[in-house]
Structure formats: structure tokens, C-alpha cells
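**Student:** need coordinates for the below:
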Amino acid sequence: MDKNNYGLTLLTLSMIIKNEEKYLERCLSSAKEITDEIVIVDTGSTDNSKQIAQSFGAKTFDYKWCNDFSAARNFALEKSTGDWILYLDADEEINQHSIPEIQKIKNTKQTKAFNCKIRNVNEFTGRESLMTYPRLFPNIKSLAFQGKVHEQILTSLKSNNIKIENSNIEIIHYGYNLSKEDFKKKAERNLKLLLDEYACNKSPYVEFQIGQTYNILENGEQAAKYFQLAVKDKNLERDYLSTAHRVLSHYYLEKMNMDEAANHIEKSIQYDDRQPVSFLHRARLNSLTNQKEKCFSDIEKVMNVIYNLRETTDEYLQIITISEEEVFCEAIKYSLMFDETEKFKFYFSEYEKRCSNLTLRFIPDFIDIIKSIAEKKKIPTEISGCKLEERHLEIFVLLIKKLNVNYEIYFSVFENWFNKSFLFNKEYGMLLLAKGELELAEEKLSTAQLLNDNDPSVYFFLLSVFISKNQIDKAKKHIEKIGFKFSSNNRLLSKINMIKEKLFHT
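**Tutor:** So this is what the prediction gives:
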């Protein structure tokens, strides 16, 4: 590496942007102490992005967008003159605790790349994800990004025999901190680029990324298709193989194919046993197949993995984290499902101790509602409940059923918070059916079916409503619909055929 007149190596912050005025100032401010040169390639901004960049002394270059993120990144590399390259997105910032480590690396003479820890913030789902990826590397002209979207430098570093070391440099990424609608719009843009690339490059990495994108777009069939293709190549990164098998497990669970769901989650954990979401999913599968001990064992594994992640410095491509609050909710839920009173008391007590000091607004509401139901009292009117999530509702419903309390005084309140929830409409419909309030039961169950048409239990409860109302023709049409919808579900076929036999021969 060449050095300047003062004997120090120089670092270039290399970026591509388009209409990033919302984030850009925060990003550049976070890096100003360690950058000697800022190179920003603008692919068509119509806002004040370039002016903000220039106020930080950045060299800005216009680039005609050609639907290829790597092409734009490589143009930025061509314009970069520093000895080191640090690349960021505008919706990222450097954790200020990482500045001394970057300073130390840039002032040494070495031809190495460094993995940085990227923390993806998502306030909408409440889950963060962690990943490591080389973001700091020597400015060697033979290095180039690859991939029209989800562009990578890793392959080029490896082909150039550049050693990659781990670091504790943390980059905070806000690009996933989007509403569901905005996240889908971003995925739709990426999908077109990925499919264009796949037409020329049928690699397992691109298949994986297409599967991920279809999964975001909630197109389960297409996601499963591309994940099945990706996992055929066992040389794909283990993290990607693990994720693909986990999503396939979710897919088969929705189809009520428990054997395939179990098979894929086992493969997922075999490829990567550091993913708390994998153990959480397996706990759910074990609960559905009435394997109590395995279910609670997986909950404990989730907790252990979470605690170990706080200390680890291992390399990983991506780990989806889970909050303690979410894990304790799952533990409380399974305690109620399996009628484990002592476990319920223990986990709820731990929830109070460990979660009460968190800043999540719904925690006090959740605790107070649980206590109200346990004491068979009305929910206090001052509880807003607006931030409660469906996992909390699931616990409320289980506790109401366990204690056999008057559900009406609680569901009338829940309706204000969860009226668009599948779970609320399903559970309320079931309770109304049991009470014989058939009109309202049909309304709630029909709403539940619209919200989630993959749950066979809703179809069967609706069938019970029609039979109870002596609407036999409607019931016959409905059982035909069930048979068509779940024709590939061998577990349900015998039940469907038995009901058909009774309906069509009465």
C-alpha cells in the first residue's frame, strides 16, 4: 500500500445513493472521523442528496442507472483513491465505539479484508438480525462487486486470495426498518433484477435470494420452488442452507405436512445451530405433535443461544435475534397448552422480573391483563392495549380457556384491539359456536378464513355452523371446497371423506 507524505494510509468511504436525504447526513456524520476521502456515486437523485454529500466534502459522480447495483459499486471503486475502502449504504451508520478499531486498522500496512458486524434494525417486527460481512478491504484494482442485486465483494476477495479477518466493527442498518407495505415494494424491485440475473446466471446463491424475495412477498409456492433448487447445492453457504430449510419447514407446516416440516427444520439446525428462530420454530412443531418435553427443551435452547450470542465473536452471515420478551411469551404459552401450572407461574414470574424494565409499551398492559384474567376480574379501563401483539392474545385465550372464565367480558375488550386478527376471529367464532350463537359465529369464522385460508380448522368450524343451521346444501358445497383446498393433505383426507359420506347419504 502506498502511504501519503505523513506515512499514514488513507481510507475512502465508497457509496452509491439515490434520493437518500432522509438518512445520508447521519451516515456521513458517523464516518467523518475515519474517512480521508468520500466518494459518492449518484444514480439519479431528485432530492438534496448530492448537496448533503458535498457539504461533507464528498466527491460526487453521476451514474446512469442500468439496473445493476454491482456496476454502480464498481464505478465508485474506480473513483476511489484511498488505500482502504469502507463501503456503506446511506441508511447505515457506524457505531461510534468502532471508530478506534477502524483507525487502528487503517494505519497499518496489511493486505487483508475485515468482516464487520451489521445490525439490522426492524422496529416493525421487533426483531433484529445480525450478520457479518467484509465491508473494509484494501483498494486493489482487481477487486470487483458481483450481482445485479444483493451485490457481493466476498467472491472477488476470495478469488484474489485476500485473507478475511473478523473485527468488532459494528454497522447499524436501518434499511429493514420499513412498514410491511414498503418492505414489499423494495422486494418487488429486487425480484425483477434477480430474475433478470437468474436468466443469465442460474447459481444457487441467486436461487436463494429469489426464494427470500418471494418469501417477503408472501408467495409461498414460488419461495419453496427456488429454495428447493438452492438447497440441492451443498456448497452454498451453511447460513443460507439453514435459512432455506427453515422457510421450507414453515411452508410445509402451513400445508399441514408435519413430516416434511420436521425434516426441514432438522436440516436447518444441522446446518446452523446458532439460530434462535430455528429452535423456536421446532418448539412450535413439537407442541403441535404433543411432544411436551422436546418443546420445553427447545425453549431452553432458544434462551441459551440468545445469551451466547451476546458474547460470541464467531463469524456468521446472518442471525435473526429474538427478544427475551418474545421467548418468555412462548414459554408461558406452552405452559398453558400443556397444563403445566408450575411452569406457567415460573415463566410469568421471570417475565415480570426480566421484562418490566424494558421500554416496550405493551409489557405493563400484558402483565395487568394476565393478572386480571387470573383473578377473574374485568380488564381495567385505563389499559389501551394498542401495542399488544397476536402472541399476547394467544396467551390470553389459553388462560381464559384453562380457567373457564366468562369469555365475553374479555373478548368484547379484545375486539377493540384485535378485530383484524385471524386468531381473534377464529377463537371468538369457536366460542360463539359452542354457545350456539350461530350467526355471529359464522361472521367471525368467515372473517378468519379471509385473513388466513390455509388453516383447515377454520373450514371445519364453519362446516359445523352450516350443519348446526341445517344448511345442508351449503355444507355440501363447503366440504367439496375443503376437499379441493386440502387435497394433498393425507392427514385430513380420511376425515373429509367420512364427512362427505354422511352428508351425501342423509
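**Student:** could you use CA atoms for every contact and neighbour count after this?
**Tutor:** OK.
**Student:** would you mark the buried spots in stretch 62-78?
**Tutor:** Neighbour-count burial for stretch 62-78 flags 63, 68, 69, 70, 71, 72, 73, 74, 75, 76, 77 (criterion: 16 or more other Cα atoms under 10 Å).
**Student:** can you tell me the closest non-neighbouring residue to residue 459?
**Tutor:** residue 482 (6.8 Å; Cα to Cα, 6 or more residues apart in numbering).
**Student:** now show me the structure for the sequence below, then we'll compare the two:
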Amino acid sequence: MISISLCMIVKNEEQVLSRCLDSVKDLVDEINIVDTGSGDGTVEIARAYTDRVYFFEWTGKFTDARNESFRHATKEYIIYLDADDVMLEEDRAKLKKLKNSLDPAVDSVSMYYNAGVDEFGNVTLKYRRNRLVKRSRYYRWEGDCHNYLNVYGNIINSDISITHMKIQHSVGRNLSIYEDKIARGDEFSPRDYFYYGNELRENGLYKQAIESYTKNIELKEGWVEDKVYACINRADCYHYLNDSQGEMSSLFESLCYSKTPRPEMCSRVGYIFQCKGEYESAIYWYELATSHKEDPDKWSFTYPAYSTWYPHLQLCVCYDRITNLEKAYEHNELARKFRPKDKNVLYNKELLEKKMGID
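**Tutor:** Here you go, the predicted model:
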């Protein structure tokens, strides 16, 4: 059996810290918590779980704080969590099994990060991260914002998930980190341009986001998966700016990098045709989205809604518009499997049953 150090950085997390630690405390052999300046009860809560609580002056870079937390680990492997993360029961069981069976020759175990969950328990965004890493490899965090562990060696992919359950979103915090980076005259990597574009988009700065995504796409360097989603996310910005031509062009440009269409792209193209009343074309793209088979080894972003309930819900609408009520009802029922109490789904069900004479 391997031994595991949990390493965390925290600041003003009294609302969520206990929930996180309760979900993992019996699975790790050591808890290291680095506080970066809390003004609430975070430190007191942390000390109820461990005497390994440390203090680190905030430098403006998450990388510095995360590397400091790793410095205090003493066990064979390190696992890291944010305070608003949890391990659900199914994943706790999987981690316990992994801890008992992991080959010590493994340098890193990747896990899914369920970065968002809707009101029905459906994961809205997930991607892989190197989550359990061998301490003796001295892996380092890199990047000022949206940090990543620079991991290499013997890496295996697991089906374990860490679930993010945020209570509130720090609006503008990450954007300011990038703005400070610009003010210092720091050079941006392709990755920086992608994530800066994401921050600009989330803050409604669509024109600037388009510029940042375009810089990522035009650079020869950079991860191809970032370029796929730079095209798709840039299309969203064009959509918000009512530029349908730019939106469509950006969506199809994603094919230059993905080679085959992603559900996120297909569902957006379907919606463009749906809004134009071109329902047969919309149906083609929505059905293509639902036919996608998930790659369990994919590391980049996956938005499950775009291959599950969302295209089925829109297919219900499109088939209803061309008076194919049986197909409309079929797809609404498929959407209902994912969102059983969704008001739109239930309304469609009632309406279609009336039209079809179903008691």
C-alpha cells in the first residue's frame, strides 16, 4: 500500500473546507494546509483536522503557493485538492482501491476533474489532471494562473473523479492576474492566450477574447486541443456579438485541429440552422452530436451536455417543427433521462402527448 500526503492552499474557505476534508481525511496519511492570508475561521477549521498548517505570504501567483504546499509533503505520493472540491462516495471507494494496489513504479495517476455539475447531478465540464504524483519526482507547478503540474514519466489514467462544488465564483480574480502579467510586460505562451481568452469571455469582453483566442490559434506552438476549443469558444464570442458569419467560420475552423467534429461544435452549428428555421440541417448536426463516443483517455475539455440532453432536447423541437411527433417524443424522452424535472422537458412531454393523443 502506498502512503499519500494531501496538499492544499486555502484562503477564506470556512464555508467549504470541512466538507472537502471530511470527504478525504480517512484516505490520506497526512494533511498539509498552506494558508495564504485568511481573515475568517479557515485556519481554526484546518487545525481541527491536522497540526500541519502553514502560512505563506500571497505573491499574486497560485504557482508559488502550490509549490510551497508540496514542499511540506513527506509521504510517497501527493494528492492535491482545492477547498471547494470533494470526493463523492463512489470515487472514495475507487481511490481506496487504488491506494492498496498502485504499482510504486507509477509516477502519476490522472483523474477526472468534474469542474461543474448541474442541478440534476449531470457533469457540465470535465477534463483530466495529473492528480496523484510521486513526491520523489519533485514535480513543479507552472503558470501564473490556471496552473498545471509539469509531469512526465510513467503516467496512468484512472476513472476516479474529483468533483468541484463551488459556492461562489471569484469574478475577475483570474482576469486581474493576466492583466498584471501584461502590465509587467511578460511574454504570453499559447496556453496563456487561450486561458486569457476564456477569462475575457466569461467577463463579457468578447472582442478582446476573440483577439486572444486568435493569437492562440495563429501560433504554431501550443497544444492542439487548446486550439480546438479556442475556435469553439471564439465562436461563442461572435455569437454574443451577433456575427453569425464569424461564428460559423470559427466553428468550422475547429475541424482543422480536431479532424473530426466535436459535439460542442455540432450542437452549436445545429442551433445556428435551427434559428434560421432550417430544421433538416439542424437535425443532421444535432444527431451527429448525439452519436459521439467519448474517449476515456481524452485530456482536454469535455462538455457532456452537448452530446446528451441538449441535442436531444433541440431535436425534439426540430422534429416537432417538421411534424414528426414520434421522433420529437423519442428525443424528449432521451433528454428526460438526464433532466427528469426540467420544466422545458416536462412541458414538451405534456404538449406532445396531447398532440399524439397519449393518455
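**Student:** how close are the two chains, by TM-score?
**Tutor:** Scored against TM-score structural alignment, normalised by the length of the second structure, the superposed chains reach a TM-score of 0.86; 349 aligned residues with a Cα RMSD of 2.8 Å.
**Student:** picking that back up, reformat the buried residues of stretch 62-78 of the first structure into CSV and put secondary structure and distance to residue 415 of the first structure next to each item.
**Tutor:** Formatted as CSV, those follow (DSSP: H, G, I helix; E, B strand; the rest coil; distance: Cα to Cα, whole Å):
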residue, secondary structure, distance to residue 415 of the first structure
63, coil, 52
68, coil, 47
69, helix, 46
70, helix, 49
71, helix, 51
72, helix, 50
73, helix, 50
74, helix, 54
75, helix, 55
76, helix, 53
77, helix, 55
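**Student:** which one of those sits closest to residue 200 of the first structure?
**Tutor:** Closest approach to residue 200 of the first structure among these (Cα to Cα): residue 68, at 13.3 Å.
**Student:** mind listing what that closest one touches?
**Tutor:** By Cα atoms under 8 Å, 6 or more residues apart in numbering, the contact list for residue 68 of the first structure reads 147, 148, 149, 193.
**Student:** now residue 247 of the second structure
**Tutor:** 234, 235, 236, 237, 238, 239.
**Student:** got a winner among these for most neighbours?
**Tutor:** residue 235 (28 neighbours; other Cα atoms under 10 Å).
**Student:** residue in the first structure paired with that one?
**Tutor:** The alignment partner of residue 235 of the second structure in the first structure, by TM-score structural alignment, is residue 249.
**Student:** now for residue 264 of the second structure: which residues touch it?
**Tutor:** Neighbours of residue 264 of the second structure in contact, by Cα under 8 Å, 6+ apart: 232, 289, 303, 306, 307.
**Student:** tell me which of these are still there in the first structure?
**Tutor:** Mapping the contacts of residue 264 of the second structure onto the first structure (both residues aligned by TM-score structural alignment, their matches' Cα atoms under 8 Å) leaves 289, 303 still in contact.
**Student:** residue boundaries of the strands in the first structure?
**Tutor:** 11-17, 37-42, 59-62, 84-87, 92-94, 112-120, 129-138, 163-173, 319-320 (DSSP state E).
**Student:** nearest to residue 227 of the first structure, out of these?
**Tutor:** strand 319-320 (18.2 Å).
**Student:** re the thing from before, OK, contacts around the match of residue 235 of the second structure?
**Tutor:** Counting by Cα under 8 Å, 6+ apart, residue 249 of the first structure touches 260, 261, 262, 263, 264, 265.
**Student:** circling back to that earlier point, can I get the strands of the first structure in a markdown table including distance to residue 491 of the first structure?
**Tutor:** Output for those, formatted as a markdown table (distance: least, Cα to Cα, whole Å):
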| stretch | distance to residue 491 of the first structure |
| --- | --- |
| strand 11-17 | 52 |
| strand 37-42 | 56 |
| strand 59-62 | 60 |
| strand 84-87 | 52 |
| strand 92-94 | 48 |
| strand 112-120 | 40 |
| strand 129-138 | 36 |
| strand 163-173 | 44 |
| strand 319-320 | 32 |
